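S.K.: coordinates only, sequence not included:
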């Protein structure tokens, strides 16, 4: 890893700005014995401003750093984004940050006591595993944590639904729908072995069993889904397609995420592994890993850029990762997960940007109090399922 890159990561880490991917890079770099000399140099430079230099112990600091990285993963935080400082200025103050950080000063992470107005509130719980299964005859079955369901073709333990392996020479297609409400999530394994994680407020249409030798096609009617596709080599070359409004994604065997909510004007397709071709009207574009295609539904213009995929797919692993997201965007994500309505009394705060990671099992009041502590909102009110930000 280039020295400038790791120096940037160290600066971001010490100021609690590093994301999950950067924490991984830093941990690997620190543990590599070949980087010992450079690591010592960084720490010695940063400790040079400390009058107590004689007590310097690089190995001890290294151990502490690894401990803090581990803790950083456990204690997820949301930070307000301020104007990015020039690198030179950051380098000057990094010594101060290092000294105070390893002395366990809570300069950046201390929590300020705050009392918020909470009126007539029922406890707002985080989302959980739940969905509605619609069978080919139109009948519906509620799937929820703690209950077991068995159909002719699938079984569910309330946290996931598994379809039986494909039966050969299938000639007719019967479709099922899996609908995830606000405040829900669910996992499904299709009959070809493809795995799909569905986010809150999403719906997937799919065959109970695919036709042998033909393209395996499903439809993300709306919402967000993460796909791990069973390779075509295991299905006599049959490609896998995901249809949704305005585009078609064709894959051979890969992992990708599609975000296509009904109330949003963009569709985001993010590739994690493999390769996909995306057809939009009469044009076709392909993605390579760590790229995202953004389709603007108003203009029908699509753009491709490289991204940190963790920020896009972390939701399936129990966290929300935000990189320079506005408060409005963050509250949109949280409103789906907590099944709440969010009202901004002060429209000017909608554009305030944050970075950080939130656990999906966090209490909504804890999150709102954290935002309030930054001074972005003066107060908040929770009334049943409505959150009002002032």
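M.R.: Received it, and whenever you're ready, just let me know what you need. These numbers were taken from a predicted model, which means no experiment stands behind them. Residues are numbered from 1 along each chain as shown.
S.K.: drop to CA atoms for contacts and neighbour counts, all remaining ones
M.R.: Will do.
S.K.: how many other residues sit next to residue 314?
M.R.: Using other Cα atoms under 10 Å, residue 314 has 16 other residues around it.
S.K.: count of residues packed around the closest residue to it other than its chain neighbours?
M.R.: Leaving aside its chain neighbours, residue 314 sits nearest to residue 320 (5.9 Å; criterion: Cα to Cα, 6 or more residues apart in numbering). Neighbour count of residue 320, defined by other Cα under 10 Å: 21.
S.K.: Now do the contacts for residue 320.
M.R.: Each residue near residue 320 by Cα atoms under 8 Å, 6 or more residues apart in numbering is listed here: 311, 314, 357, 358, 359, 360.
S.K.: now it, what's its secondary structure?
M.R.: strand (DSSP: H, G, I helix; E, B strand; the rest coil).
S.K.: swap in residue 126?
M.R.: Per three-state DSSP, residue 126 ends up coil.
S.K.: I figured it hits residue 358, correct?
M.R.: No: taking contacts as Cα atoms under 8 Å, residue 126 lies outside contact range of residue 358: 11.9 Å.
S.K.: shared neighbours of these two, which are they?
M.R.: What both residue 126 and residue 358 touch, as defined by Cα under 8 Å, 6+ apart, is an empty set.
S.K.: what about versus this one:
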């Protein structure tokens, strides 16, 4: 019998459909192989034979299986190895004890942040209880920093404070680690939603003729209206000026393009010597690689999906998608092949374990291998 016929008989044996005639053929073949096996295989030959057999037989193997039997207990010849293989898939529980190593799940991020006060003191916000007073700022402690019942940082300015005084040193910084997000209400009532691996520096109260904050990373702003005091967001050479509006800024250091997406109102984008006005539904793209500020229509829901607890991809390239996962799950991504033409549309929830998110992405015929906190991507 040739190899194809033998494998066909083995498949029938596994399914329990082997006829008496075929069983006689299989027994005869097995006895012939056993009687003609008069040599011992070396450890390396044995391993090669085992791997070859495993690839040919119709067996179902769990990934990362560790056998408790030592190698010396494995058959010392290819005939006995074949015999063991036949027995393996008919009576696995009686012959082999297996321990299956289940890959450790990588959990999603959550509400995590660090507040740095004007005196340099750092406060881990996970250690603060809701409704607690975090600190007081100003020479006369005219600003109270609290955490409200929803875990949002709020700044409450004493109404009797001298608003004409400009305390240049009274700045705070809110930062988020990998897998962290945090919300804050500034002293003027502006709401800021800070994404992972981001930071925002701001004054504890807005004195003077403008409201200026500095951003690294990504944040969504709901700016309190004040026609007499424009609100400005500065990120490197890029600046955004508004009076009262809702917009998202994506300005990560490891991203080549700074993206500002407008949902409501109007904003002015300034970059070097250029200026552009955005309308709702538009996004500006700024980069050292561009000659001018690029403006395009976008799906605003995709731009702020992170704020609403979702990953949403609108024709996003694979590396952009994986950078989001790196920041949220604290993973490292490696690529084994060209993935430049892979695009994604759709999404999923950010509260899922990484394995569930990768299953969604695999629908686009991309394969992932998880090795600890490293994700290997295969096109």
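M.R.: Thanks, I have the structure now. Given the structure is predicted, the values throughout are model-derived calculations rather than measurements.
S.K.: right, and the pair among the contacts of residue 320 of the first structure with maximum separation?
M.R.: Using Cα to Cα, the contacts of residue 320 of the first structure reach their maximum pairwise distance at 311 and 360, which is 13.8 Å.
S.K.: Other residues contacting stretch 321-336 of the second structure?
M.R.: Here stretch 321-336 of the second structure has contacts from 106-109, 178-180, 196-197, 313, 354, 373-379, using Cα under 8 Å, 6+ apart.
S.K.: Can you give the distance from it to the centre of its chain?
M.R.: What separates the centre of stretch 321-336 of the second structure from the centre of its chain is 5 Å, taken as Cα atoms, centre = their mean, to the nearest Å.
S.K.: End to end on that stretch, go ahead and measure it.
M.R.: 16 Å (Cα to Cα, to the nearest Å).
S.K.: for that stretch, which positions count as buried?
M.R.: Residues 321, 322, 323, 325, 326, 327, 328, 329, 330, 331, 332, 333 are the ones in stretch 321-336 of the second structure that count as buried (16 or more other Cα atoms under 10 Å).
S.K.: Look at the last one and give its secondary structure.
M.R.: When you say that, I think you mean residue 333 of the second structure. Residue 333 of the second structure ends up strand, using three-state DSSP.
S.K.: Grab the nearest non-local neighbour of it.
M.R.: Spatial nearest neighbour of residue 333 of the second structure, chain neighbours left out: residue 375 (4.8 Å); criterion: Cα to Cα, 6+ apart.
S.K.: That neighbour matches what in the first structure?
M.R.: Mapped onto the first structure by TM-score structural alignment, residue 375 of the second structure lines up with residue 387.
S.K.: tell me which element that match falls in.
M.R.: strand 386-389 (DSSP states H and E).
S.K.: How about residue 9 of the second structure?
M.R.: With DSSP H and E as the test, residue 9 of the second structure turns up in helix 3-15.
S.K.: Ok, residue 335 of the first structure next?
M.R.: helix 327-338.
S.K.: Report the distance from that helix to the chain centre.
M.R.: 12 Å.
S.K.: Show me which of the contacts of stretch 321-336 of the second structure are buried.
M.R.: 106-109, 178-180, 196-197, 313, 354, 375, 377.
S.K.: now the helix holding residue 9 of the second structure, how far from the chain's geometric center?
M.R.: Worked out by Cα atoms, centre = their mean, helix 3-15 of the second structure lies 44 Å from the chain centre.
S.K.: Pull up the aligned stretch in the first structure for it.
M.R.: By TM-score structural alignment, helix 3-15 of the second structure lines up with nothing in the first structure.
S.K.: one step back: of the contacts of residue 320 of the first structure, closest to residue 305 of the first structure?
M.R.: Looking across these and measuring by Cα to Cα, the closest to residue 305 of the first structure is residue 311, at 14.0 Å.
S.K.: before we move on, the earlier item: so which of the contacts of residue 320 of the first structure is the most crowded?
M.R.: Result: residue 357 is most packed of the contacts of residue 320 of the first structure (other Cα under 10 Å), 21 neighbours.
S.K.: Over which residues of the second structure does whichever helix or strand it is part of lie when aligned?
M.R.: Per DSSP H and E, residue 357 of the first structure falls inside strand 353-359. The aligned range for strand 353-359 of the first structure in the second structure is 343-349, by TM-score structural alignment.
S.K.: now the longest strand along the second structure, how far from the centre of its chain.
M.R.: If you go by DSSP state E, the second structure has its longest strand at strand 211-222. How far strand 211-222 of the second structure lies from its chain's middle: 22 Å, per Cα atoms, centre = their mean.
S.K.: Not counting that strand itself, show me its contacts.
M.R.: Contacts of strand 211-222 of the second structure (Cα under 8 Å, 6+ apart): 190-203, 229-235, 244-253, 304, 307.
S.K.: try 6 Å
M.R.: 190-195, 198-202, 231-235, 245-252 (Cα atoms under 6 Å, 6 or more residues apart in numbering).
S.K.: rewinding a little: okay, the angle between the helix holding residue 335 of the first structure and strand 353-359?
M.R.: 20 degrees (axes from the mean of the first three to the mean of the last three Cα atoms, to 10 degrees).
S.K.: What separation do you get for the most centrally placed residue in the first structure and residue 195 of the first structure?
M.R.: Centroid-nearest residue in the first structure: residue 314, 3.0 Å away (criterion: Cα atoms, centre = their mean). With distances taken as Cα to Cα, residue 314 of the first structure is found 16 Å from residue 195 of the first structure.
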